[in-house]
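S.K.: Just need the structure, nothing else, for what follows:
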Amino acid sequence: MKKPIRARIFNFFFKPSSPYPLAFLRISVALLLITQLLWLYKSLPLLYGHQALIPWPVSQAIMGNYTPNIEWVAGYADYLHISPDDVLWIFIGVYLFVLVVFLLGIFTRVMAVLVWALHYMLVNTGFMSAYGVESFAHIILFYCIFMPVGNAWSFDARKGNKQADNEWNTLSVRVLQLHLCIIYFFSGIEKAVGIQWWNGEAIWRTLMQDQFKQFDMSWMAYYPWVAKIICWSTLLLEIGYPFYMWGTASRKYGLIAIILLHLGIAVFLGLQLFAVIMIIFSVAAFGKLKPRKALGHSGAAAQKITESSIIF
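M.R.: Just a heads-up that it's a prediction; the model follows:
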């Protein structure tokens, strides 16, 4: 006998599930942002410094006086007798420290708020260099404030014994899933409106731009059908995302296809960090992190999680 619709909807959003997808999200985004800092280490003054490509007074004027940025902190530099450049490096040091603590899952929710706020200030300061990776990182960090991302693979979980299935894990993952479905579906629809994604011009123009060009792809001019197939495949993957990701049989192959799509973006467009954060987002939402359990007898506790692995 089928369950009533109301019960099925309730189970869909609140049936207890594993905390591991959210823990994976926390760890992955923290590692990505730490990697981004180390990657850009030599360019940080050029991107975010007092006399950067876009100096602080200019960025403040563009973004508005009520938009938090590093210049807000620099206002206290005179009291501390330090230079604006020193303010930048102190800010980066604090940001890096908070990211590491967040990664380890110590005072996870508090650290999530701090990481989100510091990341927001950093992006506002160097907004001219920001692109998709900053936007999606900011979205994920915002979710981390409210979602139980510290309930597994964290010091908080060890101290509070939170490594258990619960309804808040399920609700959080459903929010991630619905958000991704909206993003991909409407991104595909927007692309499909223009002729460039049907005649292959969109991918041709992108691959030939100096800012994205990683290889000599001029040979595609002699094989226009290659560009068309790439464009059509992208449309199919993005518009079809909500449909094949909700199908139990098709989800595994759809997730693999999305991962391959973003790996292609990383290799051929040089947008490695953007590709990685989109893979993280999809794997956390639709890849299932299933704990393996080992039996161990210690009083009343008979089972303990010993290791985990990603399965689809």
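S.K.: Please make it C-alpha for all contacts and neighbour counts, starting now.
M.R.: Noted.
S.K.: wait, doesn't residue 22 sit right on residue 175?
M.R.: No. Residue 22 lies out of contact with residue 175 (CA atoms under 8 Å); the separation is 11.6 Å.
S.K.: higher neighbour count, the two?
M.R.: Just comparing residue 22 and residue 175: by other CA atoms under 10 Å the higher neighbour count belongs to residue 22, 27 against 15.
S.K.: contacting residues for that one?
M.R.: The contact partners of residue 22, taken as CA atoms under 8 Å, 6 or more residues apart in numbering, are 147, 148, 149, 150, 169, 172, 173, 284.
S.K.: which element follows the helix or strand in which it is found toward the C-terminus?
M.R.: Take DSSP states H and E as the rule and residue 22 turns out to sit in helix 20-39. For helix 20-39, the succeeding helix or strand toward the C-terminus, using DSSP H and E, is helix 44-48.
S.K.: Just after that next one, pick out the following helix or strand.
M.R.: Counting by DSSP H and E, the element that comes right after helix 44-48 along the chain is helix 56-63.
S.K.: how far does that next one sit from the chain's center?
M.R.: 27 Å (CA atoms, centre = their mean, to the nearest Å).
S.K.: Could you do stretch 225-242 as well?
M.R.: Using CA atoms, centre = their mean, the offset of stretch 225-242 from its chain centre is 22 Å.
S.K.: contacting residues around it?
M.R.: Stretch 225-242 is touched from outside by 181-182, 184-189, 191-192, 197-204, 220, 254, 257-258, 261, with contacts defined as CA under 8 Å, 6+ apart.
S.K.: Enumerate the positions of that stretch that are buried.
M.R.: By 16 or more other CA atoms under 10 Å, the buried positions in stretch 225-242 come out as 227-232, 234-235, 237-242.
S.K.: Out of these, name the ones that lie in helices.
M.R.: Among the buried residues of stretch 225-242, the members found in helices (DSSP state H) are 227-232, 234-235, 237-242.
S.K.: any idea which of the residues you listed is closest to residue 67?
M.R.: residue 238 (33.2 Å; CA to CA).
S.K.: Residue 109 touches residue 142, doesn't it?
M.R.: No. With contact defined as CA under 8 Å, residue 109 does not reach residue 142; the gap is 10.6 Å.
S.K.: Sequence B follows; please return its structure for comparison with A:
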Amino acid sequence: MNSPSLTLSRGIARVTESALGPYQSAVIRIGFSATWLLFLLREFTHRQELYGPDGPWGWDMARQLTDDNHAFTALMWSDGQAWFEVFYLLAMLAAVALLLGWRTRTASVLFMVGVLSLQNRSVFVGDGGDNVLHLMSLYLVFTRCGQVWSLDARRAARAEAARARGERLRPDRVGVLLWAVLGLALAGVTLAGRFDNGRLVPALLWTVWVVLGLWGAVQRWARSPEPRILLDVVANVVHNAALLVIMAEACLIYSTAGWYKIQGSRWQDGTAVYYPLHLDYFSPWPALADLMSASGTIMMVVAYGTVMVQVAFPFTLFNRRVKNVLLVLMMTEHAVIAVVLGLPFFSLAMITADAVFLPTSFLLLLGTVAARAWGRLSRRGPGDGPALPSPRSPQDSTAGHVGFTA
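M.R.: Modelled structure (predicted):
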């Protein structure tokens, strides 16, 4: 029988020696970046009305609000049309980079800047999914979400293979150049006094920049392995803590939503689902909404089932089978919401948040199916694709974080 001290030491070793949940963190990276990118693409023709300097929520009103709540948004640095267009494009490019896992740590920071800047520019734009995306964009900065299913992982695997063959690795010039350019941009913005409204985000940006520089310097010039091991342990602990926060955030969303529903009279009598189905704003398919709401029994079952699933979910995490069943139910519910109520981005954000609880075996199967489908589409053999490192392989602790990509 294991002693408590032995169990504790094993737990500490597990948390410090590896970044847990590599596939789960990769899924949430891909899911949230894809959600944001698709939203920006869909609203591209309406970007002026949503976030532009001449939109209904004008630049002066946004300035007054950010002066009061100290929210960070880079769109307040200038009221010019050119700056808005450039920044909107940069936000899309950052989402693409994070989606592909290119320079993941840097891409996650730029992704966060894009999300916060656009959302804080017009706080009344959103459908609920924007709040989830807002929080998760902050949490992703602290995760090592490029361990698998990313260009960083492929580059790390190739470097490991070259090292095994005894080849000399080329220095990471792209990472150094990217780090230097972003440092100059940060210095220019800081000296120009553009960080007046935001307090937390500027400090976070400078901290990440310094850490990236330190990481790159240690990886390149440290002669002994101790500094690398120390930085790797710190990165693992931060990643695991951030992943725990993401899981707790998802549980908090569902538990608070469920308990608030219990207090509502419409949820108590089982009619709450009926009303949004007959609002013009939430009825892209009126015939489908009428068909679903034709049965009072179905409406009552959906209403009561929604409340029970949301309240029960945090307590099912201790039972894998029950948790997986509720995950299927919740993801199915969000898929139905996306179609019936016309809220695709809210549903995508929630499904992505749910994905952090998916079992690794299922994600591995999903990755295999996706790789085979991609191989057929690109007319390549199954051995031509890049090898993805196993979550338990030695390079997992550094995959996606080589040199200045930490």
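S.K.: is it possible to export the buried residues of stretch 225-242 of the first structure to TSV including distance to residue 10 of the first structure?
M.R.: Listed next are these as TSV, based on distance: CA to CA, whole Å:
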residue	distance to residue 10 of the first structure
227	45
228	43
229	41
230	40
231	39
232	37
234	34
235	33
237	29
238	28
239	27
240	26
241	24
242	20
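S.K.: For the longest helix along the first structure, which helices and strands make contact with it?
M.R.: Ranked by number of residues, the top helix in the first structure under DSSP H is helix 167-193. Helix 167-193 of the first structure sits against helix 5-14, helix 20-39, helix 224-246, helix 272-286, with contacts defined as 3 or more CA pairs under 8 Å, 6 or more residues apart in numbering; DSSP states H and E.
S.K.: Distance from the chain centre to the longest one, please.
M.R.: Going back to what we said before, that points to helix 224-246 of the first structure. 21 Å.
S.K.: Please tell me which residues of the second structure the very next helix or strand once past it aligns onto.
M.R.: Following helix 224-246 of the first structure in sequence order, the next helix or strand is helix 248-269 (DSSP H and E). Residues 320-341 of the second structure are matched to helix 248-269 of the first structure when aligned by TM-score structural alignment.
S.K.: Go ahead and name everything in contact with that stretch.
M.R.: Stretch 320-341 of the second structure has contacts (CA under 8 Å, 6+ apart) with 276-277, 282-285, 288-289, 309, 313, 316-317, 343-348, 350-351, 354, 357-358.
S.K.: Now that stretch: buried residues?
M.R.: 323-324, 326-327, 330-331, 334-335, 337-341.
S.K.: in the longest helix of the first structure, what's buried?
M.R.: 167-174, 176-177, 180-181, 184-185, 188, 191-192.
S.K.: and if you look at stretch 64-82 of the first structure?
M.R.: Here stretch 64-82 of the first structure shows 68, 69, 70, 71, 74, 77 as buried, counting by 16+ other CA under 10 Å.
S.K.: Repeat that for stretch 13-31 of the second structure.
M.R.: Within stretch 13-31 of the second structure, the residues scored as buried using 16+ other CA under 10 Å are 15-31.
S.K.: Roughly how far does the residue nearest the centre of the first structure sit from residue 240 of the first structure?
M.R.: Centroid check for the first structure by CA atoms, centre = their mean gives residue 277 as the closest residue, at 4.0 Å. Separation of residue 277 of the first structure from residue 240 of the first structure (CA to CA, to the nearest Å): 20 Å.
S.K.: Residue 109 and residue 142 of the first structure: which has the busier surroundings?
M.R.: Neighbour totals were compared for residue 109 of the first structure and residue 142, and residue 109 leads with 19 against 16 (other CA under 10 Å).
S.K.: Quickly note the distance from residue 4 of the first structure to residue 171 of the first structure.
M.R.: 20 Å.
S.K.: What's the match for residue 255 of the second structure in the first structure?
M.R.: By TM-score structural alignment, residue 255 of the second structure lines up with residue 185.
S.K.: Contacts only, for that match.
M.R.: Under the contact definition (CA under 8 Å, 6+ apart), the residues listed for residue 185 of the first structure are 238, 239, 240, 241, 242.
S.K.: can you check residue 213 of the first structure too?
M.R.: 206, 207, 268, 269, 270.
S.K.: Aligned against the second structure, show me the partner of it.
M.R.: So residue 213 of the first structure corresponds to residue 283, using TM-score structural alignment.
S.K.: Please determine how far that match is located from residue 361 of the second structure.
M.R.: 37 Å.
S.K.: List the contacts of residue 69 of the first structure.
M.R.: 60, 120, 121, 122, 123, 124, 125.
S.K.: Ranking by neighbours, what's the top pick from the residues you listed?
M.R.: Ranking the contacts of residue 69 of the first structure using other CA under 10 Å puts residue 125 first, with 29 neighbours.
S.K.: Identify the residue of the second structure aligned to it.
M.R.: That one, residue 125 of the first structure, aligns with residue 121 by TM-score structural alignment.
S.K.: same deal with residue 4 of the first structure?
M.R.: Using TM-score structural alignment, residue 4 of the first structure pairs with residue 4 in the second structure.
S.K.: Equivalent analysis for residue 96 of the first structure, please.
M.R.: The alignment partner of residue 96 of the first structure in the second structure, by TM-score structural alignment, is residue 92.
S.K.: Can you tell me how far the closest residue to its match other than its chain neighbours is from residue 202 of the second structure?
M.R.: Spatial nearest neighbour of residue 92 of the second structure, chain neighbours left out: residue 37 (5.9 Å); criterion: CA to CA, 6 or more residues apart in numbering. Distance, residue 37 of the second structure to residue 202 of the second structure, using CA to CA: 24 Å.
S.K.: can you check residue 102 of the second structure too?
M.R.: In terms of CA to CA, residue 102 of the second structure sits 23 Å off from residue 202 of the second structure.
S.K.: Residue 269 of the second structure: what's it in contact with?
M.R.: With contacts taken as CA under 8 Å, 6+ apart, residue 269 of the second structure has the following neighbours: residue 300.
S.K.: Please tell me how far it sits from residue 295 of the second structure.
M.R.: Distance from residue 269 of the second structure to residue 295 of the second structure, by CA to CA: 15 Å.
S.K.: and what of residue 318 of the second structure?
M.R.: The gap separating residue 318 of the second structure from residue 295 of the second structure is 36 Å, by CA to CA.
S.K.: about what we covered before: which bit of the second structure covers the helix or strand just after the longest helix of the first structure?
M.R.: Later in the chain than helix 167-193 of the first structure, the nearest helix or strand by DSSP H and E is helix 196-199. Aligned by TM-score structural alignment, helix 196-199 of the first structure corresponds to residues 266-269 of the second structure.
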